[in-house]
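Chemist: Got a sequence here, can you build the structure:
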Amino acid sequence: MRFFAVVLFTLFSFLSVNAGENPVVKMETNYGDIYIELYPDKAPKTVENFLRYVKEGFYNGLIFHRVIPGFVIQGGGFYPGMKYKEPTHKPVVNESDNGLSNLRGTIAMARTQDPHSATSQFYINLKDNTFLDYGRTPQKWGYTVFGKVIKGMDVVDKISMVRTTTVGYFRDVPVEPVVIKSVKIEKP
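Modeler: Model (predicted):
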């Protein structure tokens, strides 16, 4: 009977630990790997959108095209040479009122002035940028946080220190491309 109780306890513990785990993606760059845990319970539409782009290989070969030390690194829309890659899906509804904050290490969706315009571009916060949160911007809408770097923040910091320049009307563009070699789901 005791053996049966131990087996049940072990099985229950295993299921409770693994049943609700969040997806994790591995972003391989030419500066190292970044592991990001996503929060589908807080930003379901945004996570679904991001994972759809990941599964389609959309991000492979793109760059971090905007690097601002002490602020953010942004990627998901350009190839080296600042060649634009057209998003392949409709914009996702803004979910910035989800209780998550633009804190150091979090990943959020980039967008235009239209709060519901986010498609494929994202950024990783280099410091606490709470002024980007829901209720803090003039329109009230913030920028949707949907995950956090859980390993590789040293890589993010290394990227944040690259030399940048202006390319056309784009500022803060790395002189040497910071390439996103691939983004893959590590854990469903």
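Chemist: only C-alpha atoms for contact and neighbour calcs from this point on.
Modeler: Will do.
Chemist: ok, E56 - how many residues close by?
Modeler: Residues lying near E56 (other Cα atoms under 10 Å) number 12.
Chemist: didn't P69 look like it was pressed against M161?
Modeler: Yes - taking contacts as Cα atoms under 8 Å, P69 lies within contact range of M161: 6.4 Å.
Chemist: compare with the first, here's sequence two:
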Amino acid sequence: MRPILSALALSLVSAPAGAEDPGSAAPRVELLTNHGALVLELDPAKAPATTANFLRYVRDGHYDGLIFHRVIPGFMAQAGGYDAEFEERDTREPVENESRNGLSNERGTIAMARTNNPHSATAQFFINLVDNPRLDGSPGNWGYTVFGRLVEGLDVLDKIASIPTGRGGPFPTDVPQAPVVISSARVVEGD
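Modeler: A predicted model of the protein is given here:
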């Protein structure tokens, strides 16, 4: 019995309580806007393909210089497709919908924008301004894939949501009349 106790004692000494693998931190991405910083913590465990897709766009510099082109108070703020001149950026192939991953479109979560085709998400994303459970995936219903949440900058998100909206570029409504520009997007943790 003594060797077992010694092995147990050694394992406790070599792995102190609270020790974490430094490579296991969830990826965090900072979107630096002209209204402040939004820091997102991504969830690769529940949305692996979507998280990898988003991180690749971040690393490629895709989001640098793009705007939040659609902001609907009481709903969501959308970005990832257009620059300030409403020129659309090229994207890669769509990512498979992962909306049935147990994550909900709650206030402050980030999710992929898409067309009516559930598997059409590429680079555009939105941040939920309120709880939007009707956007969640469920049996028989493809929703919008949540893949992370805002961990810093909720006040910045609320500031963005308070900007008056109207016509802009090809969009008849919902475009912030004072542009909200993402000057840079970068991985700040867990890379």
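Chemist: picking that back up, between P69 and M161 of the first structure, which is the more surrounded one?
Modeler: Set side by side, P69 of the first structure and M161 show more neighbours around P69, with 18 against 13, by other Cα under 10 Å.
Chemist: What's that one aligned with over in the second structure?
Modeler: In the second structure, the residue matched to P69 of the first structure (TM-score structural alignment) is P73.
Chemist: Quick one: residues contacting its match.
Modeler: For P73 of the second structure, the contact set (Cα atoms under 8 Å, 6 or more residues apart in numbering) comprises 129, 161-162.
Chemist: 10 Å - rerun?
Modeler: Contacts of P73 of the second structure were listed using Cα atoms under 10 Å, 6 or more residues apart in numbering, and they are 128-130, 158, 160-165, 174.
Chemist: Then Y82 of the second structure?
Modeler: Going by Cα under 10 Å, 6+ apart, Y82 of the second structure touches 63, 65-69, 88-90, 124, 169, 181.
Chemist: quick one: N129 of the first structure and L100 of the first structure, what's the gap?
Modeler: 12 Å (Cα to Cα, to the nearest Å).
Chemist: Look at those two and report which has more neighbours.
Modeler: A count of neighbours by other Cα under 10 Å puts L100 above the other of N129 of the first structure and L100, at 21 against 16.
Chemist: Nearest residue to the middle of the first structure?
Modeler: What sits nearest the mean C-alpha location of the first structure, by Cα atoms, centre = their mean, is I107, with 3.7 Å.
Chemist: Is that residue in a helix, a strand, or coil?
Modeler: strand (DSSP: H, G, I helix; E, B strand; the rest coil).
Chemist: Show me what it lines up with in the second structure.
Modeler: With TM-score structural alignment defining the correspondence, I107 of the first structure maps onto I110 in the second structure.
Chemist: OK, contacts around that match?
Modeler: Going by Cα under 10 Å, 6+ apart, the list of residues near I110 of the second structure reads 40-42, 76-78, 104, 125-129, 144-150.
Chemist: same thing with D41 of the first structure?
Modeler: By Cα under 10 Å, 6+ apart, the residues touching D41 of the first structure are 20, 22, 47, 98, 146.
Chemist: hmm, back to that, look up the closest residue to the match of I107 of the first structure, ignoring the ones flanking it.
Modeler: I127 (4.5 Å; Cα to Cα, 6 or more residues apart in numbering).
Chemist: Does the one you found belong to a helix, a strand or coil?
Modeler: Per three-state DSSP, I127 of the second structure ends up strand.
Chemist: Count the neighbours of K45 of the first structure for me.
Modeler: 16.
Chemist: Verify the contact between it and V93 for me.
Modeler: Yes - counting by Cα atoms under 10 Å, K45 of the first structure sits close enough to V93 to count as a contact (7.2 Å).
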